[in-house]
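> Sequence and predicted structure below; questions after.
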Amino acid sequence: MSQFISVFDMLKIGVGPSSSHTLGPWRAAQSFIQKIQSEGLFDQIDTVKIDLYGSLSLTGKGHATDVAVLLGLSGEDPELIDVRLINQIIQEIENSESINLDNSKKVSFQKSHLVFNREFLPFHANGITFRGYNKGQEISTETFYSIGGGFVVQESESLKKESLEKKNFPFPIEKAKQLEDYCESTGKAISEIVWQNELELRSEHDIDQDIRRIWETMLECMYIGCHTEGKLPGGLNVKRRAYDTHRKLIKDSVYQNQSEWITAIRSTEVKFREILKWVSCFALAVNEVNASLGRVVTAPTNGSAGVIPAVLMYYLVIEDHNAGFEEIKKFLLVAGEIGSIFKKNATISAAMGGCQAEIGVSSAMAAGALTELLGGTPAQVLVAAEIAMEHHLGLTCDPIGGLVQVPCIERNSMGAIKAINAAELALETNPEDSLVPLDSVIDTMWETAKDMNKNYKETSEGGLAVTVGLADC
């Protein structure tokens, strides 16, 4: 039976800067709490210790992995937390040398209780072990793996949830070719196929409500990024650029909220250079918010969170001024399905596949989704996704200082532009003439990932992370 990954698994609301290094460890901490509660150990534990392994350790400081773990143990939720309180919560933990476990019980915790280990665990590059103690004796040990996009598993687990396996999905999808065949046999668009599958898990009302939340979070993120100036935290002193770019593009337009902002943007110049700048501005804005522990949508990861909102915003403000929620819904349904096919057959984790697994996948997702909105056939949608990924193959992950800032933020801008270009190329392509199917490029990406030197897989031990020292910044 094909495994089912929902659109809402691929597009999660969370806190930056990284889905695998921030959101994943946060969720792992929450899972640890659930484990000790279900096993009747919660009340016995008086001390907690954490070990981070592999990529989580090597770039954990820059990705706020330690902060995320402490917030998760404290009972905070990444979708709901007031991000303005994060520093206050962490400071209280450090000052009191204790954690209010699940916001209900104080247990001992010191800085030395969270250890960054350079060694890699065999199962996955992103390993994290929680240990619970009672009077000095270890009574609970749980190891989790953050496998990209905020997904967390234990070694004994499978991504196939039992409850989903029992569902009778009308269109089970493992490969892109299956998706294309369903569209051809039913005459449905890709978004319609995805919609039918999602209805097995949620009502129409709930799907629409959750998609609205995702889009509103994306829009808010772009808005905040475009209206916030200064420098990003972390020590690199990276200057925010979306603010200045936005100010030059928006000129003297007057608006009071995000809806009026979209209208104002639609009234600006739409020459080629301005369009390029707007798309880049949207992408930069999202990832500047992400880099400062803001709330974003994994699309499919935090490090690549700016591509999909930027391309969708491009469609709304440049291509179709009458577009609304229905177009937004179609876009996100298609994007989510394309992302899930990559996850099932390769990876969306930079620690496993380099940045091709993040920016490359997000660009493919956006390219395919845009192609459907521009009137492309299902086959052309898949051609667009293939083109976008084909030209990201081999892209390494080499963040300077372990921070999701350089070159990560700019890569979102480049991924968004490539997605738009890929969509336009696909619309002028007869799919029968395409030599490389999407499934083949996904297989190639996975083989490339396995061949890639581990230094280029989110370790900050290769590429720009080494040739450009912190002293140079």
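Cool, got the structure.

> going forward, measure contacts between C-alpha atoms and count neighbours the same way
Noted.

> how close does the residue nearest the centre of the chain get to Gly402?
Nearest to the geometric centre of the chain sits Thr301, at 1.5 Å (CA atoms, centre = their mean). The gap separating Thr301 from Gly402 is 16 Å, by CA to CA, to the nearest Å.

> cool, Ala366 as well?
Distance from Ala366 to Gly402, by CA to CA: 26 Å.

> before we go on, here's another structure to hold up against the first:
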Amino acid sequence: MERISVFDMLKIGVGPSSSHTLGPWLAARRWLEDLKSTGDFDNIEKIKIYLYGSLALTGKGHYTDKAILLGLLGENPRTIDTSSINEKINSIKKNDSIKLLHEKDIVFSVSDDLCFLYGKKLPYHANGMKFSCWIKGNEESQIYYSIGGGFIEKEGESIAEQFQVTLPFPCDQSEDLLNHCKKHKISVSEMVFENEKAWRTEEEIKSGLIGIWHVMEECVYKGCTTSGILPGGLGVTRRAAVHNQKLMKGISYTNSMEWIAAIKGKSFDFQEVLEWISCFAMAVNEENAAMGRVVTAPTNGASGVIPAVLMYYFCFQNPNVTDEDIVRFLMVAGEIGSFFKKGATISAAMGGCQAEIGVSSAMAAAALTEIQGGTPAQVLMAAEIAMEHHLGLTCDPIGGLVQIPCIERNSMGAVKAITASKIAIDSDPALAKIPLDKVIKTMWDTAKDMNVKYKETSEGGLAANISVNVPEC
């Protein structure tokens, strides 16, 4: 089974979707980089891209077309200036040409050469895409799948082959984790840290995770201070900024550090703390919907849950939070997410929203339990409780946009995570009836039984019952 780093589960990228935006972006770039490695890149005469399944059905609303164009340009989703995206896309459309990897100009018509095959699906995964190029008059094609959370898989290449490394504490399921922790008398975060050293130095692990936290923190702040209408045609009004102004009650600030200090310096009642949790989560997913920079946690559509829960702890539970606390939180969250990735799915196109919001809620619940002093067994219990109450959650984005019900759903996932953590800390795991591995299996069984129209197709649920007129993006 593949060995998955915390940094594989928590990726810095661009919204609105890890599977429909980040994955296709990375696939397009990798396709061209592979052609460079074989010496064929310089001889490309023409290219054409075909989108299948869920990528076709909801690709417009998820900006899959824009993502692929940015990947073809060779842009890096971690570092691109997000304010420049529309300018780059409009230039390609206006000139009917694209500069592949910023090196080779070819004729390219977005309307003719980027094809949404709405009635077709590739057999392996709902998120399939085919890249074709013509070299000396001959067509060469390669299929990629975006399998959730920004992970991509090239046809004929096992995903497990990409993640081969020897770990001191290998874990294929959560029971392995519990056994390691018991045997060596270590916490979950201590175990994960030792495994992470198989990929990175101690300093790289710590600085990398703090860097991820800063991206989350800045995303929350930006979402809480930006008003307006979200793009895409639904006319959804951003609400986090309004909630923030109401809760801050006139306190001024000029940056995220001052803002957080102001929040921590005030006293809030239970209702106001609950409002802050929702505000934090919605802020992130409003940024995500606006093609802003977010962290997949484990996906873009569920990227607000973990930052909201960590902000809750940071602002209201521990006035003296350290970098070590944040590192421990993110390591545990990433490890729990990896069990769902290996044992089920983190792709809504394969498992519905239980695979996104459900998994993110389980990750956040486990992480919060760890840094509040929970035992390894309580950490796993918190993750199980959170997922148990997301089982069967469908993915039915109205208009194919990651907006309704996705933005509010992150708030619900955050609150459930905090509740699950509290229940676990107050409980004896020895009396629990359902282990985490069983709920992961149940989630996967539920995903396989779920009607395909509830798996990110916008053909079922709210998407089918709410009449909207969304123009093509």
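Sure thing, it's come through. None of these values were measured; they are calculated from a predicted model.

> care to give me the TM-score?
Taking TM-score structural alignment, normalised by the length of structure 1 as the basis, the two superposed chains have a TM-score of 0.98; 469 aligned residues with a CA RMSD of 1.2 Å.

> For Ala366 and Gly402 of structure 1, indicate the residue with more neighbours.
Ala366 (35 against 23; other CA atoms under 10 Å).

> nearest spatial neighbour of the counterpart of that one in structure 2, skipping sequence neighbours?
Matched across to structure 2, Ala366 of structure 1 falls on Ala364, judged by TM-score structural alignment. Nearest residue to Ala364 of structure 2, sequence neighbours excluded (CA to CA, 6 or more residues apart in numbering): Ile306, at 5.2 Å.

> before we move on, the earlier item: surely the residue nearest to the centre of structure 1 is in contact with Ser20?
Yes. Using CA atoms under 8 Å, Thr301 of structure 1 is in contact with Ser20, at 7.4 Å.

> what sits in contact with each of those two?
Contact with both Thr301 of structure 1 and Ser20 is made by residues 148-150, according to CA atoms under 8 Å, 6 or more residues apart in numbering.

> Would you map the strands across structure 2?
11-14, 44-51, 97-100, 104-107, 114-116, 128-135, 138-148, 151-154, 293-296 (DSSP state E).

> so which of the ones you listed is the most packed in?
Scoring the strands of structure 2 by mean neighbour count under mean count of other CA atoms under 10 Å gives strand 293-296 as the most buried, with a mean of 30.

> Looking at the shared contacts of Thr301 and Ser20 of structure 1, which is nearest Val67 of structure 1?
For the shared contacts of Thr301 and Ser20 of structure 1, the closest approach to Val67 of structure 1 (CA to CA) belongs to Gly150, at 15.4 Å.

> ok, now which ones touch the spatially closest residue to the closest one that is not a sequence neighbour?
Closest residue in space to Gly150 of structure 1, ignoring its immediate chain neighbours: Gly24 at 4.3 Å, by CA to CA, 6+ apart. Neighbouring residues of Gly24 of structure 1 by CA under 8 Å, 6+ apart: 146-152.

> and what of Val381 of structure 1?
Val381 of structure 1 sits next to 367-369, 371-372, 423, 426 when contact means CA under 8 Å, 6+ apart.

> hmm, which two among those residues are most spread apart?
Greatest spatial distance among these (CA to CA): Ala369 and Ala426, at 11.8 Å.

> out of those two, which sits in the busier spot?
Ala369 (34 against 27).

> quick one on the thing from earlier: quick check on the contacts of Val381 of structure 1: which are buried?
By neighbour count, with 16 or more other CA atoms under 10 Å, these hold 367-369, 371-372, 423, 426 as buried.

> Can you name every helix or strand that the longest helix seen in structure 1 contacts?
For structure 1, the longest helix by residue count, based on DSSP state H, is helix 204-226. Other elements packing on helix 204-226 of structure 1 under the criterion 3 or more CA pairs under 8 Å, 6 or more residues apart in numbering; DSSP states H and E are helix 242-250, helix 258-266, helix 272-291, strand 295-297, helix 307-314, helix 325-345.
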